[in-house]
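Visitor: sequence plus the predicted model coming up.
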Amino acid sequence: LFEHMMFQESQHVGQDQFFKKIQQAGGTLNGGTSRDGTIYFEVIPKNALEMALWLEADRLGFLRSKITQEAFTNQQGVVKNEKRQGVDNRPYGYTSYILSKLLYPDGHPYNWQVIGSMEDLTSASLEDVHTFHKKWYRPNNCTLVVAGDFDKKLTKAWIEKYFGEIESGDKVDDPKSMPVTLDNIKLAFHEDNFAKSPELNMIIPTVEQYHPDSYALSFLGQLMSYGKKAPMYKVIVEEKRLAPRASGYQMSSEIAGEFRIRIRTFPNKNLSDVRTAIFESFQKFETESFTEQDVERIKAGTETGFYNGLSSILGKSFQMARYNEYAGSPDYLATDLERIQAVTKEDILRVYEKYIKDKSYIMTSFVPKDQTSLVVEGSERFPIVEEAILAKEKPSAAKAGEYKAEPISSSFDRSVEPTHGPDPEITLPDVWQDQLDNGLKLYGIEHRELPLVQFSLTIRGGQLLDDINLIGVANLMSDIMMEGTKNKTPVELEEAIDELGARIYMFTGRESIGISANCLTSKFPEVYKLVEEILLEPRWDEKEFKRIKRETLETIHQRKANPGSISSSVFNRLVYGEKHIFGYSTIGTPESVEAITLENLKNYYKNYFSPSLIHITIVGDISQKQAVQAFEALEEKWAAMDVAIPEYPIPAPRTKAGVYFVDVPNAKQSIIRIGNLGLAYIEPDYYPAYIMNYKLGGCINSIVNMILREEKGYTYG
C-alpha cells in the first residue's frame, strides 16, 4: 500500500503526474515490494534522465507534505483488489500465507505476507504512511542506480542537485540473520474453493541468501527435482504417476531461508501417498546419488543465466541494486559466480545431511472442496478468514479530508520541471538477411556486448493446421519433439542440452510452431547441431507420448479452476464462434486430446514441416557468415514441399452487443472482458489503431486505467 502511494502526489509533482510524465517521455515504469525491500524503476530515453531524477527525488524527499486522504482511500481499494486477484480469487492462493504462518513465529518479519491482510489494509491510515515514509524513505537507506548511455559528470551533478539536500534519517543497521528451527512436524490442510486437484507443499527451514551453504542447497534442489534423472521425477512422476511434475528449490531471503517442495497432483490422488513418495525420493537420492558431471551441468546453466540477466540495461541495474543492498557491494557479481562455481559434490551431500535429512518440516495439503479425505493423514485444518462477498464494499473507516503536514523546504524551486534535452539519435542495428536454396529465410543482428546467442526457427501453421475436430495435435507434437531424438533417449537429450548450459524449447501458437535456443557463443555450433537433430530426427517415443497426453489433460483440467482462464476461453468462443479454430485453445479440449494418437503427430510432422514455411532469426555475438554456415547444413538434409495453410473466414461483425455471465461459486472478484475482433497486422489502420488503444487502455496512464484504478479504485488493473 505504501509503495502505491509513491506514485500519487508529492510536493512539487501533481496527482498522477509521475505516471504521465514518464510515459509521455516514452518511458516505462513500475515498482515492486518483496519481503526485504521495495524497488522502483524507470526506463527512459537519455534526454529525460534529469526529469526522472527530479521525479524520484521529489517522492523520496517531499512526499509527506502532499499525502491526501482521497488518494490514500483510492489506493486502499486498489491494493485490496490486488490481493483478491493474486491470493483470494485464485487456486492455491493461500499457500504462502499458511506456510509462513506455520514456519515463522509471531514477530518474525516473514510471518506475514507482503500484500497484508484485508484487516490491516482497511485499518491503515495516513499517519501510518507518514511515519513509515519518514523512517525508511531516507537517502541513507536507499540505493540509486543509473545505468545506460549517460554523461557521468553531468549525471553526478544532477544527483547532487536533486538528492543532496534530502535529510538522512536515523542510522539503519543491516538486519541480522533470523533463521528459524522446527522442533516438530506440522501438518495442515485447506479446502480450496478453486482447486481442481490436490497440492502438497513441504517446507524445511535453511539459511539466508549469500550464506555459504545457500549455494549448495540451490544445487540440491535442482538435483532432487529437475530433469528425468532426478529422484523426485523418477518416483513421483514416472513410477507412481502421482503428478505431472514435482519441484524442489532453495528459497533464500535476506534474513532466513527455506527449502521448498511443491507437488500438484492428478485429480483424486491421496496426498499421504505423495508424502510417502517424497521420502522414497530422498532415499533414492541417498542410494543412487549423482555424478560430478551432473554438478557441472548445473554450473554451465548458471553461467548462461548470469549473462542473460545482464543482457538488458534494466537487468544490469537490478543486479547492481540488489547486490549493493543485500551483499554490500554493487560488483558482487564476480564473487557470487565464483561461489557458485566452487560448489562440490561433497558440499551438496553435506547440506543434505545438515538441513534436510530426518529434519522436522511443515507440510500443507490443499484439496478441492469436499475432498478432505485426500489430505495427509494427521493434518489439521488451518483457519482462513475469507472475505465476505458484498454487493458493495464499505468505504474505509478512516476520516475524510487531507492529512495536514507542513511543506518541506528546499534551497531551490523544485516546482520547475527540468526541460528535456535534444531527442537522442537512435541508431537501429543492421538486420542482415539471407536465404538457403531450400527456401529457408534467415534474419540476424550482430550484438557483441555479451557472449550470448539467441536463435529461433518459426514454422508457419501451428494450430491453423490442426483438424478442428482434433485440436491439440500441433501442441502435442511440439512437446513430444523435445522428448529425445532418433539417436538420443529423452534423458540423453536433456543431459546434452544441460551440459552446454543451453536452453532449447518448442512451443505451439495459433499461427506457428517455434523452436528457440539460448546459449553461450562458444557453445553455438554444438547447440545448433542439437536443434537440427531435434528438428529432423524425432524419436516418437510412445511412453513419453502417453505421459505428455496425461499431463496435457491435467493442464486443461487445471485451467477450469482459474477464473482468468475461464474468462479467456469463453470470450474466444463467443468472438470467433464454434466453427473457427481460434475459438479453441491451442492445447485442445478434453475430448480432442483423448482422441489424438501418436500417428496423428507423425502425420502432422510429415505433411506440414517444410523449410518453405520457416524463417530463422538469430541475434547475438555471431556474424552473418558464421550463422549461415551453420544453417546451410539444412539445405541438403531438409527438402522443401508445398504446404497450404487453411484460411478461416473472419466471423461477421456483431450487430449488437451481448452480455454473458459465467458463475464461479464463492469467487471474491469478478473478471470482466469487453471486446471484439481487431485488425490484422497487414491492415493499413493497424498501427494507428495500436496507438489509439495505447492511449485508451494500453498502459497504466491510459484513460480506462486512470478512471477505473486511479480515480475509482475499482480494480488492480
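Guide: Yes, it's here. Numbering: from 1, shown residues only.

Visitor: alpha carbons only for contacts and neighbour counts from here, please
Guide: OK.

Visitor: what residue in this structure is the furthest from its centre?
Guide: The centre of the chain is farthest from one residue, residue 411, which by Cα atoms, centre = their mean lies 43.4 Å away.

Visitor: from residue 50, how far off is that residue?
Guide: Residue 411 sits 18 Å away from residue 50, going by Cα to Cα, to the nearest Å.

Visitor: now do residue 171
Guide: Residue 171 sits 29 Å away from residue 50, taking Cα to Cα as the criterion.

Visitor: which of the two has more neighbours?
Guide: When neighbours are counted by other Cα atoms under 10 Å, residue 50 comes out ahead of the other of residue 171 and residue 50, with 20 against 10.

Visitor: three-state assignment of the more buried one?
Guide: For residue 50, the assignment made with DSSP: H, G, I helix; E, B strand; the rest coil gives helix.

Visitor: need the contact list for it.
Guide: For residue 50, the contact set (Cα atoms under 8 Å, 6 or more residues apart in numbering) comprises 155, 158, 418, 420.

Visitor: and the comparison structure, right after this:
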Amino acid sequence: MKSTIIKITAALFLSAVVFSCQKEKKETENELSVDFEKFTLDNGLDVIFHTDHSDPVVSVALTFHVGSAREKEGRTGFAHLFEHLLFLESENLGKGGLDKLSSRVGGSGANGSTSRDRTNYYQTVPNDALEKMLWAEADKLGFFINTVTDEVLAKEKQVVKNEKRQSVDNNPYGHTNYVIGKSLYPTEHPYNWQVIGSLEDLQNATLEDVKEFYRKWYVPNNATLVVAGDFDTTQAKEWVEKYFGEIKRGKEITRLSKNIPVLNETKKLYYEDNFARLPQLRLTWPTVENYNDDSYALDVLAEYLSEGKKAPFYKVLVEEKELAPNVFMFNSTSELSGEFSLITRAYPGKNLNDVQAAVNEAFLKFENEGISEQDLNRIKIGIETQFYNGLSSVLGKAFQLAQYNIFADDPGFINKDIKNILAVTTDDVKRVYEKYIKGKNHIVTSFVPRGQSELIVEGSEMAEVVEEKIVQGAEDEFVLPESTEYEKTPSNFDRSQEPPYGKSPETKVPVVWNETLNNGIDVFGIVNDELPLVQFNLKIKGGLLLDNPEKVGVANLLADMMTKGTKNKTTEELEEAINELGATINVNARSQSIEIFGNTLARNYDKTMALVKEILLEPRWDEKELELLKQQTISGIIQSQASPNAIANNKFSELVYGKDHILSHNISGTESSVQSITMDDLKAYYDNNLSPSMANFYIVGDIAQGNVITSLKDIETSWESKEVNIPEYSLPEAVSSSKIYFYDVPNAKQSVLRIGHLSMPITDEEYYPATVMNYILGGGGFASRLTQELREGKGYTYGIRSGFNGTDISGTFGIFSGVRSNITYEAIALIKDIMEKYPDTFTDKDLETTKGFLLKSNARAFETLGAKLNALQNIGDYNWDSDYVKQREAIVNAMTIDEIKRLASAYVNPDKMIYLVVGDAATQLDRLKALGYGDPIRLN
C-alpha cells in the first residue's frame, strides 16, 4: 500500500560490490560492478543513471531530502501527509495523477515512503513509458501545488489518519515507538515525534501550512532523480533536461547537524495495551548516525547478541530461563543519530522484572566470552548475500544510489562502506558495547496486556499516550468537486500533452527446463546469471491438508522441527553451517504443502544442498526443541487472539469453508491442540506423508541444469517414494443470501472488514478471466472503484482491495479493508452499492485501462529471481505451459464488456456474500441492521 513508512538503512552496504562511474568501471573476478553516471542540472537537481538491459523495464525514483525531522513542532506528520498529496492531481496529469497513469502503462504501482530524513516516490514501468514517467515526475515537482485545495486536504487528512489507526492505534504494541521517541529525544529534537505525526496535528494542518512546506522543501536543489533499467541514456538526458530543467531552484537548504541525545538517567515507562496479550520489554540506547565508524560494529554486535541458537540472548532468555520465544536486537541509524534496541515479548504472565534480570545476565555472558573471528566472518558473509538480493531488481539499485547520494554526497560511497564493514574487528565489537551499551542510561518500556500492570519493570512510570475515542460523526464532512479551478504554472512548452509511448517491449519469457528424477521428483529450472545467486524451493504437497482435524498444528510443528538439528548436527551446529555459507534455508508449512526454501551464493550452492539433504532425510527429533517450539507457537496463538486482522482472517476462513473443512483452521492450531501434540505425531506425519512422489523442486539463478541434477543425486537415491493420499473434504453449499457476522473487539479504532464467498480453483477456466474482471473493481489498486470511492472519494480507509484466491482447490473471492470505526455502516453500504452497480457501469474506458495494465505489466513478469521462481511454481503446481503468461495475454485481448458483465454478475453478487466485521460492537453493531441482511450474528 502507498505510504508505508520505512527507513532505508545502510544495511545494504556489505559486499564485494563496487558502484563506480562508467569511466572508472572495475571488473575483476570477485567484484560485481554496478555502473552509474551522475550529473546535476543548473537548478540543482541531482540525476543518476544506471543501465541494466536484462529486462525491458525501467525504475524511476525521485527522492527529497525531507522527512519528519524537518517539520515544525505542532505541525507533525507533514512530510508523510505530503507524500500522500503528491499522488493526487497535478496540473497536467489531471485527477488521479500518477496512479491512473501507472495503471495505463503497466507500472508496478506508483508508491512512496517517508522516513525521518527523506521522502521518496518510485515505481517500475515497461521501458516504453519512460518519457511519460519523467513528464509525470516533473509535474509533481514543479506543477502541483496549485491543485491542492481545502477539500483535497480534508480528504487526505482522513486517509492518513486511517493509516495511523491501522498501523498504530489498532495494532498491538503500536504506541511503543511514540513512547520511546518522546522519552529518548528532548522536545526540541527533530526525532521527538513520529513520522506519521499526531491525529491532532494532522487535523490542524491548513492549506497555507501545506503550501509553505512544499515551497521550502520540494525544490530541485533538494532532490535526487534516479533512472535505472533498460533505456538509452542519451535520449533520457534530453528528456530530463526538457521536463525538469526549467523548474526553478529553491532557496539554499542547510543540512541539519548530527544530534545524538544524552540521557542523564535511565527512564522506565509502562503502558497497558488494549491489543496486547503478551508482556513486551523494549530497551533503547542512543547511538550514532549514518555511516559513523562505530555504526558498523554496532550492527555486528546486535546480530551476534540475538541471532540464532548460539547468540547469548537466545541462550539465556529462550533456552535457559524459558522466559520468551525470541529476542530481537538491531542498531538503527538515521541522519542525525541512531538507536540500539532490544525487543522481546515474554510468554503469557511472565514478569518483566525476571526478563530484565535475564537480559543483564546475557550481557554479562557476552562480556565474559566476547565474539570470535569465526562468528564475525559468519555475520559478514550473511550480509553479503543480503546485499546481492537487494540488487535483484532495478528499483533496489535505484534506492541505494539515491540513499548514498543524499546522505553521503556520493552514489559511490558504497566503496567506503564496504571497507568500513570489512575493517570491523572483534575488538571493535567489544569496544562499541562498552562505549554505548554497558552501564549506559537508556529507555525501558513495559507494554503489558490491559489489567496486568503487576508485570511491569519495577520503578516504571505510566507513559502518556493519546487514545482516540470512538464518537459517531466526529470527523469533518467534505465534498470533492468534479473539477477545480486553479491558475496554471507557466512553462516554455505545452505540458498538457502526454508524451507518446516508445517502442513497445516484448515480454521476455525465460527458457524453462524440466526433468523428472527416478524417485518421482519433478525438477523445474531457469538459468539466470545476472547475479551470483541461486534460489530454490522443494515443495511437498500436503501441509495442513494432511493434518488430523482433531489435532491441527502437526504439519506446522514438523516444518519448524526440521531446522532444529539433524542426525549429526545440533540445532546450533546446523545454524552455524548454514550461516557460514551466507545461505538461508527455511522450512515452512502452508495450507497445501511443506516447503524447503533456500537462497545462497552460487559458489556455495552444492554445500547448501548437502545441508538440505540432511534437513530433509536426517531429522534430529530433539524433545527439548519440540517443547520449546510448542511454547513459542502457543505464545503466538495467544497474541493473535487480540489482533483484529488475525481474528478477521481466521473467522473468515471458518465462515467460508465451514467448520468441518480442514482449511477452516489456522495452520498453527489452537492452544489445546498444540499442547496435545507429541513427537510421535510428528514422526507419523513425516513417515506417512513426506514422499518424493508428492514433491517438485524449483530452482532459478546462476547454475546450469546439469549441476542442479547432480546436486540432487543423493536425495534421488536416498529418498524413497511412497503412496500418499490427500483426503478430499466436501465444500459447503454456496451462500444463498447474505448474512452479517460481528466479532467484538472493544474500543477498536478501526473495523476490519472481510466480505466474500467460496469461489473457484485457479485451474478453473474462468479463474483468470474473473481476475481480469476484478481489476477495475478492486484488484487494480488506485485504478479500482473500491479505492477511488472509499479512500479517494470518502477518506473512509487507508486501503481496500478485492480478489480471487485459489489453488487447485476452491478458494475465495474477498474484499478486504480496515475502515474508520464510526463509519462502519456507511463503508459497507458503499461497498455493497459499488458491487451492485459494477456490471452495468463498466465502460469502454475501464476495459482499455484493464487491458493496458495487464498486457504491459508483463514486461515486469520475470525481472527478479523471486518472480522467476513464482512462475516456475505456477508451471509445476498446475501443469501450465511455460509460456502461460503469453496465453493469458490472448485472454485479455479477447475480453469484452459483455464478458466482464457476465463474470461480475456471476461472482460479485452483494446479496450472496458473507459480511464479517471485527470491531467495536458497542458503537457499531446495531447500525449494521440497516444494511437489510437481518440482525448481525455475534461470533463472541
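Guide: Sure, I can see it. If you're wondering where the values come from, they're calculated on a predicted model, not measured in any experiment.

Visitor: just to revisit the earlier point, once you drop chain neighbours, what's closest to the residue farthest from the centre of the first structure?
Guide: residue 165 (8.0 Å; Cα to Cα, 6 or more residues apart in numbering).

Visitor: tell me the counterpart of the one you found in the second structure.
Guide: Residue 165 of the first structure maps onto residue 246 in the second structure when the alignment is built from TM-score structural alignment.

Visitor: same check on residue 538 of the first structure?
Guide: Counting by TM-score structural alignment, residue 538 of the first structure corresponds to residue 619 in the second structure.

Visitor: state the distance from that match to residue 686 of the second structure.
Guide: Applying Cα to Cα, the value for residue 619 of the second structure to residue 686 of the second structure is 10 Å.

Visitor: same check on residue 830 of the second structure?
Guide: Between residue 830 of the second structure and residue 686 of the second structure the computed distance is 49 Å (Cα to Cα).

Visitor: looking at those two, which has the bigger crowd around it?
Guide: Shown here are residue 830 of the second structure and residue 686; by other Cα under 10 Å, residue 686 has more neighbours (18 against 15).

Visitor: residue in the first structure matching the more buried one?
Guide: That one, residue 686 of the second structure, aligns with residue 605 by TM-score structural alignment.

Visitor: for that match, pull up the helix or strand it's in.
Guide: Applying DSSP states H and E as the criterion places residue 605 of the first structure in helix 598-608.

Visitor: in the second structure, what residues pair with the helix or strand following that helix?
Guide: Using DSSP H and E, the helix or strand that follows helix 598-608 of the first structure in sequence is strand 614-620. Using TM-score structural alignment, strand 614-620 of the first structure corresponds to residues 695-701 of the second structure.

Visitor: check what contacts the matching stretch and list those residues.
Guide: Applying Cα under 8 Å, 6+ apart, the contact partners of stretch 695-701 of the second structure are 520-529, 531-541, 602, 865, 868-869, 872-873, 876-877.

Visitor: follow-up on the earlier one: distance of the match of residue 538 of the first structure from residue 542 of the second structure?
Guide: Distance from residue 619 of the second structure to residue 542 of the second structure, by Cα to Cα: 19 Å.

Visitor: next, count neighbours for whichever residue in the second structure pairs up with residue 114 of the first structure.
Guide: Using TM-score structural alignment, the equivalent of residue 114 of the first structure in the second structure is residue 195. When neighbours are defined as other Cα under 10 Å, residue 195 of the second structure has 24 of them.

Visitor: I'd say residue 195 of the second structure and residue 115 touch.
Guide: Yes: Residue 195 of the second structure is within contact range of residue 115, at 6.3 Å (criterion: Cα atoms under 8 Å).

Visitor: who's more crowded, residue 619 and residue 542 of the second structure?
Guide: Higher neighbour count among residue 619 of the second structure and residue 542: residue 542, with 25 against 21, using other Cα under 10 Å.

Visitor: any idea how far the nearest residue to that one once chain neighbours are set aside lies from residue 703 of the second structure?
Guide: Using Cα to Cα, 6+ apart and skipping residues adjacent in sequence, the residue nearest residue 542 of the second structure is residue 593, 4.5 Å away. Residue 593 of the second structure is 26 Å from residue 703 of the second structure, where distance means Cα to Cα.

Visitor: for residue 309 of the second structure, same thing?
Guide: Separation of residue 309 of the second structure from residue 703 of the second structure (Cα to Cα): 31 Å.

Visitor: now residue 124 of the second structure
Guide: 27 Å.

Visitor: of those two, who's got more company?
Guide: Between residue 124 of the second structure and residue 703, counted using other Cα under 10 Å, residue 124 has the larger neighbour count: 28 against 21.

Visitor: list the contacts of the more buried one.
Guide: By Cα under 8 Å, 6+ apart, the contact list for residue 124 of the second structure reads 57-60, 107-109, 395.

Visitor: checking it next. Helix, strand or coil?
Guide: Residue 124 of the second structure ends up strand, using three-state DSSP.

Visitor: great, nothing more from me.
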